[in-house]
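1. how does the following fold in three dimensions:
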Amino acid sequence: MDIAKIMQDIKKGCAEIIGEQRLEELIRNYYEKNENFFVKAGFDPTAPDLHLGHSVVLNKMALLQKHGAIIQFLIGDFTAQIGDPSGKSATRKPLTKDEVLKNAKTYEEQVFKILNKEKTVLCFNSKWLNDLGSAGIIKLSATFNVARMLERDDFEKRFKAQNPISICEFLYPLLQGYDSVALKSDIEMGGTDQKFNLLMGRHLQRTYELGKEQVVFMMPLLVGLDGVQKMSKSLGNYIGITENANDMYAKILSISDELMLSYYELLSDISFDDFQNLKKELKNSTLHPKKAKENLAIELVDRFHSKEKAIMAKNEFDKIHSANELPTVIDEFECENEIWLAKALVLCGLESSTSAARRSIKANSVSVNLKKVKDEQMQLCKGDYVLQLGKRKFARLKVK
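-> Model (predicted):
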């Protein structure tokens, strides 16, 4: 087994690995001694609706499973039942145990589209943090000083700006680090924004004399469809992993050529060598960017749906955009009497408000019966209409 080659593929797209030599040793031991190793990743039980940004870490975890990893999929139910002390969301309320379990079930339904269920252990940190007790919490807090805690980027900025930081907030990185002690994790994975907390696990494993220090494996944050901000539901620049095949395919085709390479590196199962060849083909113009995007879209839709649905999504996309034909299935609506176009767009669910509809009409994004409309005061009288917003949203409206 070529360990160097395996390491090359594992490191593809990675932002930083602390303890790379240990990672290589773990993989070598798997192939030479049949020893598995444990990879921890923590997930917030308050937000189980995953998008492709979340899948960056999950994809790398799935790759590690092929080379000996047992994934410790950690649900932070202990902290979720306390509430959010960060000051970022005063409205976030503590969750009940039933709510946490419900969200965890939703996670399971989504993550096993990527992870191997037989090589994944679902963990809840209340199992050991509830038993830690007051004495254990005080002992844990004594393992780290305030000066070191203020080295965390957001703490440092808030301290300099004289914004309040609660003692509870200092406990959260310690509790996350203690999870690594309780689970005896060999590797912890997360985004680059989690570096401080991930390193805490190494510190506490050493402090509690576990006999090892976990490898810290960090992946970049995936940029969203806008090409600027990180992928986020709140920013609307995301692709949900439960979205229907047609929408997922179309959204991937909409990304820029520059963003496409980042998506290949962070989301595709393509090997390191094949990724280098892809970049060369694009640079030499032997592969058209649109074809490369089509291949990526088919791979991702296949992963979350099926190969059959991926091909159907491609055919549907080509039918609409290349052949300038209507989608096979269009939602149908009815209304009584003449209706203002902006209201019709809201009625059909194409826009959220008439003001948003007017902005879309002004931006030349609205078509009626396949013809662009510029008159934001347009009235639709008796008849049948096909309304279109942008390239992907359609509705049929019958005005009686």
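2. okay, CA-based contacts and neighbour counts for the rest of this
-> Will do.
3. so what's the residue lying closest to Tyr107 once chain neighbours are set aside up against?
-> Once flanking residues are discounted, Tyr107 sits nearest to Pro48: 5.4 Å by Cα to Cα, 6 or more residues apart in numbering. If you count contacts by Cα atoms under 8 Å, 6 or more residues apart in numbering, Pro48 has them with Asn103, Ala104, Thr106, Tyr107.
4. could I get the full set of strands for the stretch 51-200 of the chain?
-> In the stretch 51-200 of the chain, strands defined by DSSP state E, counting those that start in this stretch lie at 69-75, 120-124, 187-191, listed in chain order.
5. structure for this one too, so we can compare:
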Amino acid sequence: MNEIELTKEQQEELARQWAILSRGAVEIIPEDEFKQKLARAIKKTTPLKVKLGLDPSAPDIHIGHTVPLQKLKQFQDLGHIVQLVIGDFTGQIGDPTGKSETRKQLTPEQVKQNAETYLKQLFKILDPKKTEVSYNSTWLAPLTFADVVNLAAKMTVARMLERDDFEKRFRANQSISIHEFFYPLMQGYDSVALHSDVELGGTDQKFNLLMGRHLQKEFGQEQQAVLMLPLIEGLDGVQKMSKSLGNYIGIDEAPNEIYGKAMSIPDELMVKYYQLVTDLPHEEVERMVNGLQDGTIHPRDAKMKLAYTLVRMYHGEEAAQEAEHHFKTVFQKRDIPEDIPEVTINQGQFENGQIWIVRLLVDLGLVPSNGEGRRMIQQGAVKVNGEKWEEVDANISVEDGMIIQVGKRKFAKIRLA
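-> This next block holds a predicted model:
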């Protein structure tokens, strides 16, 4: 690609966009090509077409899922076109990336239902008016068997087996279904169908992302650049954020829950979270990162700013202010919050005014099961009127207005009927 001549103002704009778009990226392939595409877009005032493919394999989105979405929002704010591809066709196969066995295929009904939920959550981050939403069944479903054979002929089995998870399964004599080989081909073909300039994805998606470049070349198109983003660690600071591991922050969780969870993020992860999952301006993020590194900003203050920002992004300014007030009241001042939910209990279920403490926790909705109630008491996480309760098998005399607490964020005030 030939060097593009820019005016001084255009060079400054290129430097500005590059600083924003490259922030937090693990790898850009090829970097010089991406810069050239960006320079051409600035010179000709023609926006880049930036693609992200999403398979709606699960209906709920957590903060880890928002890493590429925040990067898309940056592209969007800079005037570029976002191509959001809902993999309603590929989702029925399931991406085998990182899987040690063939993934269960979803039904069309499951994919459709998940996709609807996905879009509702995605537009909490992206501007729907500036987002082109496509479903890849539009171009994949009409392909004939001859088309599929022609597509498959553009990639060798040897190249497919270079993919890390396929190679591991092959060496371990674990089954690999033929249809799994088609997944990266179909994801790559999405880029052909949309003539994408850039594709985003996690580091675990490298093979699939590069497939788009390969197929665009095979079909005589200009190849897309690939921008890879890191997989963000969860609240434990070790494992990738995952609902199954319980180390996640869901974007649809209650404001107090989001704020409280954000305050438990390890200090060493704060910079990564600021860079990857907030919508703060580039300059503000840089000030925060520099302040943490040179010690002029206390980690606690930075964490409270992060928690406030996450709640504000998904629930609004007022909810963020209330969540911050709640946190300060409950955890910094160690007071009992003012707005405790009240739960009405019929006195008729008590024997001599007493009830088993574990059953009470379940009835109040503070724990999902007797087993969890026992565990919380054994861990010292249950308080009655501010005093720790330690007797798992004991009954408790229930009084009107009694406050029960489980963990740091769950409270209930008893109202007797």
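6. that older thread, of all the contacts of Pro48 of the first structure, which comes closest to Asp77 of the first structure?
-> Relative to Asp77 of the first structure, the closest of the contacts of Pro48 of the first structure is Ala104; by Cα to Cα it sits at 9.2 Å.
7. any idea how far the closest one lies from Asp84 of the first structure?
-> Plainly put, Ala104 of the first structure is 18 Å away from Asp84 of the first structure if you go by Cα to Cα, to the nearest Å.
8. out of the two, which sits in the more crowded spot?
-> Neighbour totals were compared for Ala104 of the first structure and Asp84, and Ala104 leads with 25 against 18 (other Cα atoms under 10 Å).
9. what residue of the second structure takes the place of the residue nearest to Tyr107 of the first structure?
-> By TM-score structural alignment, Pro48 of the first structure lines up with Pro59 in the second structure.
10. ok, its match to Lys112 of the second structure distance?
-> 10 Å.
11. what sits closest to the residue located most distally from the centre of the first structure if chain neighbours are left out?
-> Relative to the centre of the first structure, the most outlying C-alpha is that of Lys382, 45.0 Å out, by Cα atoms, centre = their mean. Of all residues beyond its chain neighbours, the one nearest Lys382 of the first structure is Val399 (4.8 Å), with distances taken as Cα to Cα, 6+ apart.
12. now do the contacts for the one you found.
-> For Val399 of the first structure, the residues meeting the contact criterion (Cα under 8 Å, 6+ apart) are Glu334, Cys335, Glu336, Asn337, Glu338, Ile339, Leu380, Cys381, Lys382, Gly383, Asp384.
13. switch to 10 Å and redo it
-> Under the criterion of Cα atoms under 10 Å, 6 or more residues apart in numbering, the contact partners of Val399 of the first structure comprise 333-339, 344, 380-385.
14. closest to Leu171 of the first structure out of those residues?
-> The shortest distance between Leu171 of the first structure and any of the contacts of Val399 of the first structure, using Cα to Cα, involves Ala344 and amounts to 52.3 Å.
15. so what's the residue count around the equivalent of that closest one over in the second structure?
-> The equivalent of Ala344 of the first structure in the second structure is Leu360 (alignment by TM-score structural alignment). By the other Cα under 10 Å criterion, the neighbourhood of Leu360 of the second structure contains 20 residues.
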